[in-house]
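Asker: Have a look at this prediction, sequence included:
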Amino acid sequence: MQSSRSPALARALRGACQTPSSHTASRSTVRTLTTTSLSNHTARSRQPTLIRQLLTTTTTTTTGTTQTRHASSSEPTTTPLQKTPLHPLHLAHGAKLVPFGGFHMPVQYAALSVAQSHLFTRSRASVFDVSHMVQRVFGGAGAARFLQRVSPSGVESLGEHRSTLSCLLKGDGSGGIVDDAIITRLGNGGGLGEGFYVVTNAACREKDDVYFDREVERWNGEMGGEGLGVREERLDGRGLVALQGPGAEAVLDGVLAREGGEGAVGLELRKLLFGQSAYARVSLGGGTRVSCPVLISRGGYTGEDGFEISVAGDEAVAVTEALLAAGPDKVQLAGLGARDSLRLEAGMCLYGHDLDESTTPVEAGLSWIIPKERRTADAGFYGADVIAKQLVAKSKGGTGVARRRVGLIVEGAPAREGAEIVSRAEEGKEPVKLGAVTGGCPSPSLGKNIAMGYVKDGFHKAGTEVDVLVRGRPRKAVVVKMPFVPTKYWKGEA
């Protein structure tokens, strides 16, 4: 998602990160958490990079529009903001709303501070509204091959209801990343049709629309006559809800409809592994009715076990309320603040910060999304020649990469996006610039300052000591392996 600064959003988060003292739901929930842990982490926590720098917008008006001031212009412009299907629920739960990716989005709710919400997700379960993300379906006989042209993933080999993290690549052959995406091969019987379900970032919506329009037209012009046409459908208005945390499975299992039509019987969540999906139905209104089929995908953006649930827009509130009916001791609503600090702890990239069009998958540490059979110059995806050479070190005949994405533990003050990373000061030697921080925050789980950034190749190994310039002052930092907090994806019994 795109990088920019929002004074309004920063002010919101400064308040959001304080522990609420008067809300009954908050007090009852906080008692179930470790008191010492909460007080220590809440005191240390500040708004993470996403919340400080995401937006160009500055003020949300009562008419639902946003006054936007761009760095290149002194004159504000007015752009309408959209509302997700869960907007009424956000208002009912005292959400602090901010402009995000063209939508009114909750940064936090009245029940918990950002730090508390973060820790609650790690220990129980939280529901995030991610309906601002763009959901698409690509169908047609050529859909798999088309997606293998614009991404490095092995889409043709994906099994039914299997997913992969991927990225869209620039058509100029540079290997640069247009956006990151999740690609899922759909099965029958759920209402989304056959083909591939693709979720991309909200802040890249307009850019991605232009990209796909151009690439689909080009593909159909070349391959449509051979019976390998492709069509794209954007699922505007559809809801997307992320249920994340160690208690997520129990919460979701408690609302799955056991009867009531196709997709309502037989889903055993324990057998649904990370990277898999299935259609099911949800019991609504205390069991008085049953939802339309929802697409349940096991995965998420927090590093915890969990699910992302794609649901018809007019049933999004009812499905979310069904999840929340498990009770505030088991599940709470969470906003953008906790979502960003959770993904940083999980070492996950944020587009526009850790990824952009000048970055290749190899530089970003995403080589693992490229299957072995596609690691050749003639693999057929955009930038394959460049990426294949980068995958091989210079010492072995390739080009390697000049920089690499790393994790850092930073002493003293937290390092924010843009902070320079330099070599450690030595007597008689000037520090050498190695790179820059792309995101950082105090980690609520670890009680340490964590950061992500890019450094020159050779300085990327775990244990390497560097300095990060925070407000011009060098702070010692150590390169560490990511994720900072171990992931807990459900991959079956050990």
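Answerer: Looks like it arrived, so ask away. In this text the structure is predicted, and so the values were computed from the model without any measurement.

Asker: alpha carbons only for contacts and neighbour counts from here, please
Answerer: Will do.

Asker: Downstream of the helix ranked longest in the chain, the next helix or strand is which one?
Answerer: Secondary structure of the chain per DSSP state H: the longest helix is helix 205-223. On the C-terminal side of helix 205-223, the closest following helix or strand by DSSP states H and E is strand 231-234.

Asker: Return the set of buried residues in the longest helix of the chain.
Answerer: Neighbour-count burial for helix 205-223 flags 205, 208, 211, 215-216, 219-220 (criterion: 16 or more other CA atoms under 10 Å).

Asker: hold the first one in mind and look at this next one:
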Amino acid sequence: MLSRTATSLRTTSRAGRLVLRGLATSAPVYENKRTPLYQLNVDRGAKMVPFAGYDMPLSYGDVGQVAAHNHVRTGAGLFDVSHMVQHIFSGPGAQAFLSSLTPTSLDKIALNGSSLSVLLNDNGGIIDDLILTKHAEDGSKWYTVTNAGRADEDKAHFSAKLEAWNKEHPDQAVTWEILDGWGLVALQGPKAAEALSKLTDADLSALKFGQSMYAEIGKDKVRCHLARGGYTGEDGFEVSIPPESAVSITEQILAVPDVWPIGLGARDSLRLEAGMCLYGHDLNESISPIEGGLAWLVSKDRRTEGSFPGSSRILAELKDGPSRRRVGFEVPGAPAREGAKVFDEAGNEIGVITSGIPSPTMGTNIAMGYVKNGQHKKGTPVQIEIRKKLRPASIRPMPFVPPKYYK
């Protein structure tokens, strides 16, 4: 997915709060949930941190986050992303129902093909981003993955919309299932396909970026769902595993030479280099797909129909331009962090940073944020307030690191 749960590169403890560079998470007053792989993570020396209502691995053992990041760029890394919410929507109206919530033409998606899209509110803001995968030729079954940090909001939205849909379209009724307890791991990196091929007879070369299949994995030939893609910009697979086999399959993948377990710290730096958004930071319910640089999610035929939530705002922004735009920044010197203000050369405030890191791959500081429309052109010099000083930076296109998807 474009936006996934991640953390930043370093942590410190401050007044009972976990500070994740650019992201402060208050200590929970309730017990966090645990993924099916929680004990496996602990046994492998994971440093567990609370995130999105779960205890999640930030890093493993003595492996630094930069080393973990670099291993994904050169080898293969496995992420526990079982906290993500997996759904199945089925029934004769499944495709039409999901189309009513998003701006993407789902009828254009081939069988077992996937598309990124967004759930929109009535004002055209992004409730969440999600991956939609077509599992029936007639559109009667869809596998969907949404963000853990938006689970409550998404479930409330789906529930209300589905109740209304089934009342209005009794002959196009839709059922909704959440795959509780299922494992979900992301195997990422240039050696991902080689590693996974050791555990399956499936022809992985036939699976291109944005496509999925069911395949038998591991010594017990467990039927798993494989989706080629990921959040790092590298080639890879997201593997959905039945609850009873989640630990076993994950252990077998990790037993393949050169596959490392990778935590959320490296995942954040990888996704930012890939120009991917993190919901709650780079996207929220006030930001439209046009402002967020996601105009390509609004399919051409939907622009004519306008039959999606918030279409009046979104179509107007497509025509006249939005008031702000998501952009990338290259920041020499000190890194820019979330919340840092952006100014033009004359000292006028024009935007804000939403994510920022020292890039392990590029060897310089990079950031993502929003600036006023007209100030977003490639190469535009800006100033960013860092440690109470205005420091020079420039706007540059994303992704920062070219993607290596298997197409």
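Answerer: It's in. Bear in mind the structure is a predicted one, so any value in this text is a computation, not a measurement.

Asker: And the TM-score between these chains?
Answerer: Aligned and superposed, the two chains score 0.94 in TM-score terms (TM-score structural alignment, normalised by the length of the second structure); 400 aligned residues with a CA RMSD of 2.2 Å.

Asker: before we move on, back to that, how about TSV for the buried residues of helix 205-223 of the first structure, with distance to residue 435 of the first structure added?
Answerer: TSV is the format used below for these (distance: CA to CA, whole Å):
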residue	distance to residue 435 of the first structure
205	29
208	28
211	30
215	34
216	37
219	38
220	42
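
Asker: returning to what we had before: which residues of the second structure does the longest helix of the first structure align to?
Answerer: Mapping helix 205-223 of the first structure onto the second structure (TM-score structural alignment) gives residues 151-169.

Asker: Contacts for that stretch next, please.
Answerer: Stretch 151-169 of the second structure is touched from outside by 85, 97, 127-128, 146, 172-174, with contacts defined as CA atoms under 8 Å, 6 or more residues apart in numbering.

Asker: 6 Å instead, please
Answerer: Identification of contacts with stretch 151-169 of the second structure by CA atoms under 6 Å, 6 or more residues apart in numbering yields residue 173.

Asker: Ok, stretch 475-482 of the first structure next?
Answerer: Stretch 475-482 of the first structure has contacts (CA under 6 Å, 6+ apart) with 347, 407-411, 462-468.

Asker: which bit of the second structure covers that stretch?
Answerer: So stretch 475-482 of the first structure sits over residues 391-398 in the second structure, by TM-score structural alignment.

Asker: I figured residue 107 of the first structure was touching residue 333, is that so?
Answerer: No - applying CA atoms under 6 Å as the test, residue 107 of the first structure and residue 333 come out as separate, 10.6 Å apart.

Asker: Residue in the second structure paired with residue 465 of the first structure?
Answerer: Counting by TM-score structural alignment, residue 465 of the first structure lines up with residue 381 in the second structure.

Asker: Ok, residue 300 of the first structure next?
Answerer: Residue 300 of the first structure maps onto residue 230 in the second structure, by TM-score structural alignment.

Asker: so which helix or strand takes in that match?
Answerer: Here residue 230 of the second structure is assigned to no helix or strand, by DSSP H and E.

Asker: what's the burial count for it?
Answerer: Using other CA atoms under 10 Å, residue 230 of the second structure has 22 neighbouring residues.

Asker: go on, residue 91 of the second structure?
Answerer: Residue 91 of the second structure: 18 surrounding residues under other CA under 10 Å.

Asker: Which residue is the nearest non-sequential neighbour of the counterpart of it in the first structure?
Answerer: In the first structure, the residue matched to residue 91 of the second structure (TM-score structural alignment) is residue 140. Nearest-residue entry for residue 140 of the first structure: residue 230, 4.6 Å, with adjacent residues in sequence omitted and distances by CA to CA, 6 or more residues apart in numbering.

Asker: Near that neighbour, how many other residues are there?
Answerer: The number of residues packed near residue 230 of the first structure is 22, by other CA under 10 Å.

Asker: which residues touch it?
Answerer: Residues in contact with residue 230 of the first structure (CA under 6 Å, 6+ apart) are 139-140, 142-143.

Asker: Which position in the second structure pairs with residue 158 of the first structure?
Answerer: Aligned partner of residue 158 of the first structure by TM-score structural alignment: residue 109.

Asker: Count the neighbours of its match for me.
Answerer: Neighbour number of residue 109 of the second structure under other CA under 10 Å is 17.

Asker: Distance check, it against residue 160 of the second structure.
Answerer: Distance, residue 109 of the second structure to residue 160 of the second structure, using CA to CA, to the nearest Å: 26 Å.

Asker: Residue 111 of the first structure: neighbour count?
Answerer: Applying other CA under 10 Å, we find 27 residues neighbouring residue 111 of the first structure.

Asker: same check, this time on residue 88 of the first structure
Answerer: Neighbourhood size, residue 88 of the first structure [other CA under 10 Å]: 11.

Asker: Let me know the helix or strand that it is in.
Answerer: helix 87-92.

Asker: Residues in contact with that helix: which ones?
Answerer: Outside helix 87-92 of the first structure, no residue is within contact range by CA under 6 Å, 6+ apart.

Asker: what's the mean deviation for that helix versus the second structure?
Answerer: Compared with the second structure after fitting, helix 87-92 of the first structure deviates on average by 1.2 Å (mean CA distance after the TM-score superposition for the first structure).

Asker: now the contacts of stretch 475-482 of the first structure: which count as buried?
Answerer: Buried by 16+ other CA under 10 Å: 347, 407-411, 465-468, out of these.

Asker: out of those, which are inside strands?
Answerer: Per DSSP state E, strands hold the following members of these: 407-410, 465-468.

Asker: Trace residue 208 of the second structure over to the first structure, please.
Answerer: Checking TM-score structural alignment: residue 208 of the second structure goes with residue 273.

Asker: tell me the SS of residue 398 of the second structure?
Answerer: Look at residue 398 of the second structure: counting by DSSP: H, G, I helix; E, B strand; the rest coil, its state is coil.

Asker: quick one: it from residue 100 of the second structure, how far?
Answerer: 30 Å.

Asker: What of residue 262 of the second structure?
Answerer: 37 Å.

Asker: can you map out the helices along the stretch 101-250 of the second structure?
Answerer: Here the stretch 101-250 of the second structure has its helices, by DSSP state H, counting those that start in this stretch, at 151-168, 192-197, 246-254.
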